[in-house]
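> Here is a sequence with its predicted model. Questions after.
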Amino acid sequence: MSSLVSNALKRSLGPVRALLFFAVVAIAGLPPAPAQAQSYAFSSVQVEGNQRIETGTILTYLGFGRGETISAGELNAAIQRIRETGLFETVSATPRGNTLVITVDEYPTISRINFEGNSRLSDEDLAPIVRSQPRRVYSPAQAEADTAAIVQAYADQGRINATVTPRIIARSDNRVDLVFEVFEGGLTEVERISFVGNRNYSDRRLRRVLETKQAGLLRALVQRDTFIADRIGFDQQVLTDFYRSRGYVDFEVLNVDVSLTRGRDAYLITFNVQEGQQFRVGDVQVTSDLTEADPLDFESALRLRSGVVYSPTLIERDIARLERLAIQKGLNFVRVDPRISRNDRDLTLDVDFALVRGDRIFVERIDIEGNTTTLDRVVRSQFDVVEGDPFNPRQIRQSAERIRALGFFGNVDVNAREGSSPDQVVIDVDVDEAPTGSLSFGGNYSTDTGFSLLASYNQRNLLGRGQALAFDLQWNADAQNVGFDFLEPRLLGRDLRFGLGIDYRQTDNQGETLYDTRTAGFRPSLSFPVSENGRLQVYYEFDYADLYNIDPSSSALIQADEGAVGTNSLGYGYSFDTRRSGLNPNAGVLFRFGQQFGFGDSNFIKTSAEITAQTLALNEEVTLRATLEGGALQYSDGQSRITDRYFLGSNIMRGFQPGGIGPRDTGTEEALGGNYYAVARLEAEFPLGLPEEYGITGGVFLDHGSLWDIGRATGGSVEYNDYTPRTIAGVSIFWTTPIGPLRFNFTEPLDVQPNDRTKSFDLTISTEF
């Protein structure tokens, strides 16, 4: 009896349970299913609510056909696939007998995209970052992703407090405007950069190596440095290169700690480093695994010597020299394998340059992409190899560096991949063009010439040919200059530079002298390398000089030079520079020597020479410089005019006004210039103990030299016509500012002549805006 009652209750409650089940399913938006059934078969599917999306497109996401039996789970999965398309705000399904009714509510279409509140990044900068597009369906998920991308773009600019809010504005026909409201915030600077584990070099010295700079109290007023996360990896690499180029082969950056200050308005960066010991070069030799390559023939090409501080750069340079020598000897596929033996007891590294057989791989072709302006031949000219030559990875790396050094491209990627066969490679060069022209207007101030206005146009890649064109105009109260320069860096496809310079200068020096001048010059030239660090230039020059408007009270020697004279000359100049390629990364030498030979109406020889040595001392905290400079003007026919002679200003010998040193008319006290001069300059630059971020350093200097001989019989009317040395000492303050580097010189004459015109202070500033 009890079982019968139980079964009766179940039968009576069955319809109620079924109704409750369908009600719950409808509320949840799931397809209803009979309480006792687990499968469906629909003869038709009806879609409601779609306006832009075709019904057929929606049906393709179902995954089942008409009359096909499916389970409730499969039906749920089909509806979920429609939701995941991102085209609909809501999706629901309702079985109506043998018909499945799918109801959708479409997302609106984006009419347009706007940015508001942005100034540091323009609309053109932000538009490529956003992936939402007009005339596409609006997606909240994509709008959030676009918001995050914009915030990251500002963070990369050092504005980590920037916020972006996406908003939609409803329009007719189910369209919306998508607006990104931007609050840019302020720059987040690097407040402090510190180092842990550095014993041999101070924090101050290491900060100068890094690309990232720190900002301080004073620097916040004149120059702001922001934090960019991508720079940290680069800073680690340049820090490693700095140490290893100085023999610290075990140097390692253990970690970099980057944290925000409590106010979240600045970063604190700490580099944790491990220096290790400094190694020097031990024994150096060349060995050969090849019968055709005699080591004795290659040893003379080495520049590395025992006892110098070990540097990977020096090894690379000698490897390049040996490989070039092998090619010159007709030995292809010779690879130089540097074998380093470590001697921890005496902290030396023995270097064995082993000549081994390289893989027989050839260059199939060189593909260049991305150069929309620069011609292919400009890029190809930086390669030492052409199609069909043996492949040398080192040469390719060096070529990539030369392409980057052109300054024509913002990014340069050079990679090698396998060609049509295993023994062929294809070199891919991908570049991004960068701006190479500039039009600028600016100002220049000097205590010698006062304030000058400047205008210039410069193009470093004229018409994509790699040529340089410059036009400069300078004007002040006493002088006007116009200059034009053109440079073809690879004439006839070789490392042969052709230059053309044209200039015009007019002076109105009534305040300083009693005459005016007009000068013009025309100078074509050719220059080419003669050694690894040496270069030779040859040129022709035509000079026009007109001396006019001479005051009657001026010196008779000056009045005798009145008039215009044209001069033809041929000349050469030799330069030798090891400041970036010598054995010592902290020292270098620059040597220049040149002669100019006049012919025609005036026969003369003008000789100039300069040698400068620079080194870093006291753990590279102090920079020492020494310069010896001189010139001689000798006439075999005729005599020099005042427009031909040397005049020493503060750019050559500090502490004197223009024309303040040298031969002078005893009656009028006018400066006459000289045919000879010689100057020695000694200088030291060092920190002043101020925070490095201020950009202020100090210096001391000593200048000793003379200007003499006007080259004609004077009869006692000229004083200081013989070699009469002067000595000037002084202190300097160097200040790096956004408007340019400033140098303040305070001088004290130690040995000068009574009629010399000295000055105790000199300031030089140059900028463009």
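Arrived safely.

> going forward, measure contacts and count neighbours with C-alpha atoms only.
Will do.

> middle-most residue in the protein, spatially?
Gly407 (7.8 Å; C-alpha atoms, centre = their mean).

> contacting residues for it?
Ala434, Thr436 (C-alpha atoms under 8 Å, 6 or more residues apart in numbering).

> host element of it?
Gly407 is part of no helix or strand, with elements assigned from DSSP states H and E.

> helix, strand or coil for the closest residue to Ile232 other than its chain neighbours?
Excluding the flanking residues, the one nearest Ile232 by C-alpha to C-alpha, 6 or more residues apart in numbering is Thr212, at 7.6 Å. Of the three states, Thr212 takes coil according to DSSP: H, G, I helix; E, B strand; the rest coil.

> Could you do Phe242 as well?
Criterion first, three-state DSSP; result for Phe242: helix.

> hmm, back to that, now the residue nearest to Ile232: how far from Ala148?
25 Å (C-alpha to C-alpha, to the nearest Å).

> ok, now Ile58?
31 Å.

> hang on, the earlier thing: what about the residue nearest to Ile232, neighbour count?
20 (other C-alpha atoms under 10 Å).

> my guess is it meets Asp235, correct?
Yes: using C-alpha atoms under 8 Å, Thr212 and Asp235 qualify as a contacting pair, with a distance of 7.2 Å.

> and the closest residue to Arg712 other than its chain neighbours, what does it touch?
Excluding its sequence neighbours, the residue lying closest to Arg712 (C-alpha to C-alpha, 6+ apart) is Gln639, at 7.1 Å. The contact partners of Gln639, by C-alpha under 8 Å, 6+ apart, come to Ser602, Gly711, Arg712.

> out of the residues you listed, which are buried?
Ser602, Gly711 (16 or more other C-alpha atoms under 10 Å).

> From the contacts of Gln639, pick the one nearest Lys759.
Nearest to Lys759 among the contacts of Gln639 is Gly711, at 27.9 Å by C-alpha to C-alpha.

> hang on, the closest one packs against Gly638?
No: assessed by C-alpha under 8 Å, Gly711 is found out of contact with Gly638, at 9.8 Å.

> so which of the contacts of Gln639 would you say is closest to Leu624?
For the contacts of Gln639, the nearest to Leu624 is Gly711 (36.5 Å; C-alpha to C-alpha).

> Is that closest one in a helix, a strand, or coil?
coil.

> residues touching it, list them.
Contacts of Gly711 (C-alpha under 8 Å, 6+ apart): Gln639, Ser640, Gly674, Asn675.

> Asp637 versus that one, what's the distance?
Applying C-alpha to C-alpha, the value for Gly711 to Asp637 is 12 Å.

> Kindly report the same for Asp294.
57 Å.

> distance of Gly73 from Val284?
Where Val284 is concerned, Gly73 sits at a distance of 77 Å (C-alpha to C-alpha).

> try it against this one:
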Amino acid sequence: MAYREDAGISCGAVGPENKILWRLLTVFFLVSALWLAVLSQSAWAQTYTFNSFDVEGNRRIETSTIINRTGITPGQTVTAGQLNDAYQRLLDSGVFETVELIPRGSTLAIKVQEYPTINRISIEGNRRVKDDVLLDAISSQPRRVFTPQVAEADADVIAEIYSAQGRVSATVIPRIIRRSDNRVDLVFEVAEGTTIEIERVSFVGNRAYSDRRLRRVLETKQANILRTFLRGDTFIADRIEFDKQVLRDFYLSRGYIDFRVNSANVEFTRERDAFYLVMNITEGQKFAFGKVTTVSEIPGVDPAPYQAALRIKPGVTYSPTLIENSITRQERLGLKNGVDFLRVEPRVTRNNRDLTLDVEFVLTKGPRIFVERIDIEGNTTTLDRVIRRQFDTVEGDPFNPREIRQSAERIRALGFFAVADVDTREGSSPSQVIVDVDVEEQPTGSLSLGGSYSVSDGFGIAIGLEERNFLGRGQALGVTLSTAQDSEQYILNFTEPYLLGRKLRFDLGLGLSSTNSSFASYDTKTAFFNPQLSYAIGELSSLKLRYNWSDSEMTQQDGETNGAVIASEIAQGKRSTSSLGLSYVYDSRIGGLNPNAGALFEVGVDAAGLGGDNKYLKTSARAIAQTKVLNEEMTLRASFEAGALHWQGDDFSRTVDRYVLGPNIFRGFEPAGLGPRDLSNGQDDAIGGNLYWVARFESDFPLGLPEELGLRGGVFYDVGNLWDIDNVDTTGANIVGADGSLRHVIGVSLLWDTPFGPLRFNFSKALVKEDFDKEQNFDFTIQARF
């Protein structure tokens, strides 16, 4: 049978010649593979014996150190694999840029090139962050060995610093410049990029509260119309986690126990020049307290007084903070009653039908563990006692984890430390605990510049210098210099929060002030000295004991003619006042049961006559109540204040001693624009009064405008009176308004919350007033710190 032989090998039928060819090829490949395997094994199994070493290229590293690092000893027989391991050990030491091992008979030649030493480090291209900040953050240092891995890690650290400031596009490239003697200059080239703002912050899943209300909770802010000048809306990734926590705290404090943040997505805008932040949340249902009871599992301990110590009532919106405060109150009562190691365990029962939570406080005995000692580390300036006095627990006291956690929060709240960690560990025995406090101090001094404007005082500038941890003693010392168009003040303030090591706050103020008001025909100069002691007598109440000394003088303005009353008061010259005062303050605006409502009540009395020229009794009262309605979109506020001056001296009182009302107390009138006046000598002088009361009612609310404008509206209604001029020298005077009458004022406000400070525009109209009153239909104030 004939067939055609193709140029290649046929995959079909195979003839006898091809069979022989295939067998020969197979044998050839098998023999070749076997021969290569033998050669490879022979090469791998090759051994070396080195009796000496020849090290080249090392300048800083000792020759003996390099030989020891190889792990090969003279006379030792090593394989090629062990020689490769020696090479890897030298390279992994991190001090050599290149390594080469060359066997030369019985000598092993080791050629190395050491990493260079850093001569200097410089940073180029940085304008927003100072060199000192960046150099302190990196690990590379001059006169240390340069390694690429460390330089790359330092570049990442610098980039993270920029990212934390919102410059997520910043790039950092490390480069080296070779110098003599195996030295290099390390240069970090920084391209800062631009800050990337938050264009919009929005929420998905919120029903109870609007996006606008929730945005006020977050630390992250969205862009506003002043973005060109201020970057408070810069995107910072680490802030997102913090925002999740504060959002959770916000909802939990309002009874939404099932609240959770499902996701927080950050996306670039289409132009990739800003971010959108979208937070997907689940609110759940709002719960209130149901039955609140206390039971005791400790023999001989009656739960009744512990139940009476609770301030939680059924129907109050549930809040974990109220639970914590109640536990603290009961544990302190137990300590007072001599019940050591008392632990209060809250057992919560959920009632989905009526959306209430029954809470049973169970009094139990905790383990018998004592505080062995409190160790404090990291404080170089702050004295130990400043930190230690934040603990209600001392060495030898029963250990209470809750009190330790609260003490840690108080330490952080001081604001003296960038980091404040409080941990516990077992002491010298299982029944002893050591409390470790590790802090990292931060600057506590500040210099502030402020600006203000009001229709009453004109433009003003304030310069303040404050140290909140003076000499590391936890004291505050501040100096304020403020000057406005019509007034000047120079004040020195000092605060000792723990006088004599007790929870007794001491405040001291002394200074000079002067006025040159365009609303009066006289000027004033006053020097004052005001020490005060404050002591908490309850969770929300305190007592204040104060002393006041002042020396004041009224002087005639140049070119002005005074009425009879003011002229007689100027003629009295300098007069001093020495008074002692006492005030009671109750404030539930922060620590009350309702996070949306609170009240302040203050009443005080000051008696002058302990030396000095003036003798009087002055009483005052103030009350403020505030609440938020319509899902916290609208704020309602009502306030009342009153004062009474009972002059007891044989001489006459002066206008600076009596009450004079300004727009900050009664809107709609000029400073000293209402109340008794002296019209003698063709003048129109406000002379104040001995009695006054004012009630103010106001509300602010959103206007429905774009939120980034920061504008809100408001309405207000003020009513009050200023009267009585007993003990006033009325010789030759023409007095009007001595008996007083009620004034009524209504108005609207425009509130603008800007990064420069809050601006308020008041437009008012007096519904009822006297003909001699000085009305002021517009008032504008701005106060800012920068």
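Good, I have the coordinates. Everything quoted here is computed from the prediction, not taken from an experiment.

> Drop the TM-score for these two in here.
Overlay of the two chains. TM-score (TM-score structural alignment, normalised by the length of the first structure): 0.92; 744 aligned residues with a C-alpha RMSD of 2.3 Å.

> tally of neighbours for the residue lying closest to Asp684 of the second structure once chain neighbours are set aside?
Once flanking residues are discounted, Asp684 of the second structure sits nearest to Asp678: 5.8 Å by C-alpha to C-alpha, 6+ apart. Applying other C-alpha under 10 Å, we find 25 residues neighbouring Asp678 of the second structure.

> Give the full set of residues in contact with Asp678 of the second structure.
Gly563, Ala564, Val565, Asp684, Asp685, Ala686, Ile687, Ala733, Asn734, Ile735, Val736.

> The residue nearest to Ile232 of the first structure -> the second structure?
With TM-score structural alignment as the criterion, Thr212 of the first structure lines up with Thr220 in the second structure.

> Would you confirm that that match contacts Ala237?
No: Thr220 of the second structure lies out of contact with Ala237 (C-alpha under 8 Å); the separation is 9.7 Å.

> Please enumerate the strands of the stretch 501-650 of the second structure.
All strands of the stretch 501-650 of the second structure, identified by DSSP state E, counting those that start in this stretch, fall at 504-515, 522-536, 541-556, 575-587, 597-612, 616-629, 634-647.

> just the stretch 301-450 of the second structure next, same as before
Going by DSSP E, counting those that start in this stretch, the stretch 301-450 of the second structure shows strands at 342-351, 356-365, 370-377, 417-426, 432-441, 445-454.

> With Gln165 of the second structure as the reference, name the closest of those.
Across the strands of the stretch 301-450 of the second structure, closest to Gln165 of the second structure is strand 417-426 (C-alpha to C-alpha), at 17.3 Å.

> From the contact counts, what lies against the closest one?
helix 401-413, strand 432-441 (3 or more C-alpha pairs under 8 Å, 6 or more residues apart in numbering; DSSP states H and E).

> deepest of these, which one?
Of these, the one with the most neighbours on average (mean count of other C-alpha atoms under 10 Å) is strand 432-441, at a mean of 18.

> and that one, which stretch of the first structure?
The aligned range for strand 432-441 of the second structure is 424-433, by TM-score structural alignment.

> and Leu302 of the first structure, what pairs with it in the second structure?
Checking TM-score structural alignment: Leu302 of the first structure goes with Leu310.

> Name the nearest residue to its match, ignoring sequence neighbours.
Ser326 (5.9 Å).

> residue contacts, the one you found?
Contacts for Ser326 of the second structure (C-alpha under 8 Å, 6+ apart) come out as Ala309, Leu310, Arg311, Ile312.

> Over in the first structure, see which of these survive.
Checked against the first structure using both residues aligned by TM-score structural alignment, their matches' C-alpha atoms under 8 Å, the contacts of Ser326 of the second structure keep these contacts: Ala309, Leu310, Arg311, Ile312.

> Contact partners for the last one?
It refers to Ile312 of the second structure. Phe289, Val292, Leu322, Ser326, Leu593.

> does Ala642 of the second structure really touch Trp693, like I thought?
Yes: at 4.1 Å, Ala642 of the second structure counts as touching Trp693 under the criterion of C-alpha under 8 Å.

> Tally up the residues packed near Gly571 of the first structure, please.
18.

> So it sits against Gly594, correct?
Yes: contact status for Gly571 of the first structure versus Gly594: in contact at 7.3 Å, counting by C-alpha under 8 Å.

> Redo the contacts of Gln639 of the first structure as JSON lines? Include distance to Phe542 of the first structure.
Output for those, formatted as JSON lines (distance: C-alpha to C-alpha, whole Å):
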{"residue": "Ser602", "distance to Phe542 of the first structure": "12"}
{"residue": "Gly711", "distance to Phe542 of the first structure": "22"}
{"residue": "Arg712", "distance to Phe542 of the first structure": "24"}
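
> my guess is Gly450 of the second structure contacts Gly757, does it?
No: the criterion here is C-alpha under 8 Å, and Gly450 of the second structure misses it with Gly757 at 9.7 Å.

> what touches both of these two?
With C-alpha under 8 Å, 6+ apart, Gly450 of the second structure and Gly757 have common neighbours Gln783, Ala784, Arg785.

> Out of these, which end up buried?
Gln783, Ala784.

> Can you add distance to Asp457 of the second structure and give the shared contacts of Gly450 and Gly757 of the second structure back as a markdown table?
Formatted as a markdown table, these follow (distance: C-alpha to C-alpha, whole Å):
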| residue | distance to Asp457 of the second structure |
| --- | --- |
| Gln783 | 12 |
| Ala784 | 15 |
| Arg785 | 18 |
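
> Looking at the shared contacts of Gly450 and Gly757 of the second structure, which are in helices?
Nothing among these maps onto helices, per DSSP state H.

> Of the shared contacts of Gly450 and Gly757 of the second structure, which is the nearest to Val394 of the second structure?
Arg785 (40.9 Å).

> For the closest one, which non-adjacent residue is closest in space?
Gly450 (4.4 Å).
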